[in-house]
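Trainee: sharing a model that was predicted from the sequence below.
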Amino acid sequence: MASNLRVQARLGQRTLLLTTTAAVPLTGWTVHALALHRRLAAAKKDPLTGLLRRDAYTARARQVLRRHGDDTVVVLVDQDHFKDVNDSLTHAAGDTVLRATADRLTAWAGQGSAVGRLGGDEFAAVLHLPRGRREVRLAQLVRMLRIPVVLEDGQAVDVAASVGAAALDVIGTRDLSVAQRAADAALYDGKHSGRAVLATRKHATAPSINGRRARRPGTAVWGRAA
């Protein structure tokens, strides 16, 4: 009986030793996996604004499009006179303006949307926005982007941004690339006007002039003039 107990005790100690030894590499792999996950998540986001980078934004945008179909709207935002901010108030001030724009666009687009920084002072959002709410919501975005940005030293900087939007049911396609081109063409129709421009079907095929879309007649504009 005593012999059996000693054998069981030794077996229990070996089991504990094996379990503990196996747990060490498992814990190491867990820490490694978490670190890798954080690095991958960071790689998907713009370090300055926290918004999705282009590839991650595109993947997320297509998910939104599949979920909401023709009620999806693609919105492009381009900061107005951003170079002047950098030149006159330093790049740190410019960074503050970019972060403010990113925060405002994210708040405006809401949960379930895709919001990304495409590069420089260009941003994009893809969201569910039914036809009856577009006019009010786009005008709201223009107003939000015109609110002065307060810098760390307390100085208020006047800002504005040009906004172009493409509603899939209006332009007649669910192709994200085409919708973004249409939104870009609409944006340049209203560049520096202080108004949001909603693309028509013609914007999706508008010719380019020196990299800028040619202006098309009959566009709808919402917001306040600058």
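Mentor: All right, it came through fine.
Trainee: alpha carbons only for contacts and neighbour counts from here, please
Mentor: Will do.
Trainee: mind checking the end-to-end distance for stretch 211-220?
Mentor: 22 Å (CA to CA, to the nearest Å).
Trainee: next one: stretch 165-179
Mentor: For stretch 165-179, the end-to-end distance is 8 Å (CA to CA).
Trainee: mind listing what's buried in it?
Mentor: Using 16 or more other CA atoms under 10 Å as the test for burial, stretch 165-179 gives Ala165, Ala166, Ala167, Leu168, Asp169, Ile171, Thr173, Arg174, Leu176, Val178, Ala179.
Trainee: which helix or strand lies directly C-terminal to the helix or strand where Val77 lies?
Mentor: Using DSSP states H and E, Val77 falls within strand 72-79. Per DSSP H and E, the first helix or strand lying C-terminal to strand 72-79 is helix 82-109.
Trainee: helices and strands around that next one, which ones?
Mentor: Where contact means 3 or more CA pairs under 8 Å, 6 or more residues apart in numbering; DSSP states H and E, helix 82-109 is packed against strand 114-119, strand 122-128, helix 134-145, strand 149-150.
Trainee: Asp55: which of those is closest?
Mentor: strand 114-119 (9.2 Å; CA to CA).
Trainee: so what touches the closest one?
Mentor: Residues from elsewhere that reach strand 114-119 (CA atoms under 8 Å, 6 or more residues apart in numbering): 46, 49, 51-54, 57, 60-61, 64, 102, 105-106, 109, 123-127.
Trainee: that one to helix 82-109, inter-axis angle?
Mentor: 170 degrees (axes from the mean of the first three to the mean of the last three CA atoms, to 10 degrees).
Trainee: buried residues in strand 114-119, which are they?
Mentor: Buried residues in strand 114-119, counted by 16+ other CA under 10 Å: Ala114, Val115, Gly116, Arg117, Leu118.
Trainee: just the residues you listed now: which is nearest Leu89?
Mentor: Arg117 (22.0 Å).
Trainee: and here is the other one:
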Amino acid sequence: MSQVLTAVSAAGPLAAGWGVHSLWMRRRLSTARRDPLSGLWTRAAFEQRAARALVRGPHAVIVMDLDGFKQLNDTFGHAAGDEAIRTTATSLTTALAGLRGNVTARLGGDEFAAIVPAPDPVALPWLLCALHDAVCEPFSFRGQTLTVGASIGACLTAELPAGSLSLALRRADEAMYTAKRSGGGWRLADGPALTHTTTLGRRTGRPGTTGKEAMA
């Protein structure tokens, strides 16, 4: 009996050590999946979580690209650009905070994405409008007030085959690019078809629903 107690006592610190190590590893993995500048999920982590979310029901997939970001970098320096990225991430997180189950990410550069539950598609235009307004709010940088614009595209997955994340992202991306070509704002993809031409590396958007049309 004493031998058993001795063995258990000896194993206790080892088990505790492995528990701490496992926790440390999980934190390291989670950190590796976060973009260090924005704190949002990276592209790979976003795609994993978004794919699982789509299985649970209808969602809206959102893609957003900042307007005027290069000019801001060129004029005020990369530190100002970094602050714009951080501010955008905060605005995105705050705007979607009330939607349980949302997943937000920085895909790279000045491009962001999100997936949110969308049981009521009628509310989506209002969400996109609020998100656009939040991102375009002025922010402070070293005593100066700066702004960036935003082009946003969204796609409702209820219109697509189940689990079609890549298709939803492509449709949201082409809607976003249509908004960008129109001077910014937001655009909701309309209909299931995709265009087959590209412009500057992006799919050229087909006519969708503009903000004013959807909210009229």
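Mentor: That came through fine. Bear in mind that the values here come from a model prediction, so they are computed numbers and not experimental data.
Trainee: TM-score for the pair, please.
Mentor: Once the chains are laid over each other, their TM-score by TM-score structural alignment, normalised by the length of the second structure reads 0.87; 207 aligned residues with a CA RMSD of 2.0 Å.
Trainee: number of residues surrounding the aligned partner of Ser91 of the second structure in the first structure?
Mentor: With TM-score structural alignment as the criterion, Ser91 of the second structure lines up with Arg104 in the first structure. Residues lying near Arg104 of the first structure (other CA atoms under 10 Å) number 15.
Trainee: just the ones of the buried residues of stretch 165-179 of the first structure in strands?
Mentor: Per DSSP state E, strands hold the following members of those: Ala165, Ala166, Ala167.
Trainee: any idea which of those is closest to Lys83 of the first structure?
Mentor: Ala165 (23.5 Å).
Trainee: give the contact list for the residue mapped onto the closest one from the second structure.
Mentor: Correspondence of Ala165 of the first structure to the second structure, assessed by TM-score structural alignment: Ala154. By CA under 8 Å, 6+ apart, the contact list for Ala154 of the second structure reads 60-63, 171-173, 175-176, 186-189.
Trainee: one step back: can you name every helix or strand that the strand holding Val77 of the first structure contacts?
Mentor: Using 3+ CA pairs under 8 Å, 6+ apart, strand 72-79 of the first structure sits against strand 122-128, strand 161-167, helix 168-171, helix 176-189.
Trainee: how far off centre is the helix with the most length in the first structure?
Mentor: The longest helix of the first structure (DSSP state H) is helix 2-43. Relative to the mean C-alpha coordinate of its chain, helix 2-43 of the first structure is positioned 41 Å out (CA atoms, centre = their mean, to the nearest Å).
Trainee: just the residues contacting the next helix or strand after that helix, thanks.
Mentor: Counting by DSSP H and E, the element after helix 2-43 of the first structure in chain order, helix or strand, is helix 54-68. With contact meaning CA under 8 Å, 6+ apart, helix 54-68 of the first structure is reached by 44-45, 72, 112-118, 125-128, 174, 176.
Trainee: what does Ser166 of the second structure align to in the first structure?
Mentor: Under TM-score structural alignment, Ser166 of the second structure pairs with Ser177 in the first structure.
Trainee: show me what contacts that match?
Mentor: Per CA under 8 Å, 6+ apart, neighbours of Ser177 of the first structure: none.
Trainee: counterpart of Gly68 of the second structure in the first structure?
Mentor: So Gly68 of the second structure corresponds to His81, using TM-score structural alignment.
Trainee: tell me how far that match lies from Arg181 of the first structure.
Mentor: Distance from His81 of the first structure to Arg181 of the first structure, by CA to CA: 22 Å.
Trainee: quick one: which of the two has more around it?
Mentor: Arg181 (22 against 13).
Trainee: how about the contacts made by the residue nearest in space to the middle of the second structure?
Mentor: Centroid-nearest residue in the second structure, with CA atoms, centre = their mean: Ala113, separated by 2.7 Å. By CA under 8 Å, 6+ apart, Ala113 of the second structure lies in contact with Val61, Ile62, Val63, Met64, Thr104, Ala105, Arg106, Leu107.
Trainee: again, but for His128 of the first structure
Mentor: Val64, His68, Asp71, Thr72, Val73, Ser113.
Trainee: for these, which two are the farthest from each other?
Mentor: Asp71 and Ser113 (12.5 Å).
Trainee: the two: who's more crowded?
Mentor: Neighbour tally, Asp71 of the first structure and Ser113, criterion other CA under 10 Å: the higher count belongs to Ser113, 20 against 16.
Trainee: distance-wise, check the spatially closest residue to that one that is not a sequence neighbour relative to Gly69 of the first structure.
Mentor: Nearest residue to Ser113 of the first structure, sequence neighbours excluded (CA to CA, 6 or more residues apart in numbering): Leu127, at 4.6 Å. Distance of Leu127 of the first structure to Gly69 of the first structure, given as CA to CA: 10 Å.
Trainee: give me the more crowded residue out of these two.
Mentor: Just comparing Leu127 of the first structure and Gly69: by other CA under 10 Å the higher neighbour count belongs to Leu127, 23 against 17.
Trainee: what does the more buried one align to in the second structure?
Mentor: Under TM-score structural alignment, Leu127 of the first structure pairs with Val116 in the second structure.
Trainee: how about Gln63 of the first structure?
Mentor: Matched to the second structure by TM-score structural alignment, Gln63 of the first structure sits across from Arg52.
Trainee: kindly report the same for Met144 of the first structure.
Mentor: Under TM-score structural alignment, Met144 of the first structure pairs with Ala134 in the second structure.
Trainee: and if you look at Ala196 of the first structure?
Mentor: In the second structure, Ala196 of the first structure lands on Trp186 (TM-score structural alignment).
Trainee: for that match, which non-adjacent residue is spatially closest?
Mentor: In space, Trp186 of the second structure is closest to Ile152, 4.4 Å off (CA to CA, 6+ apart).
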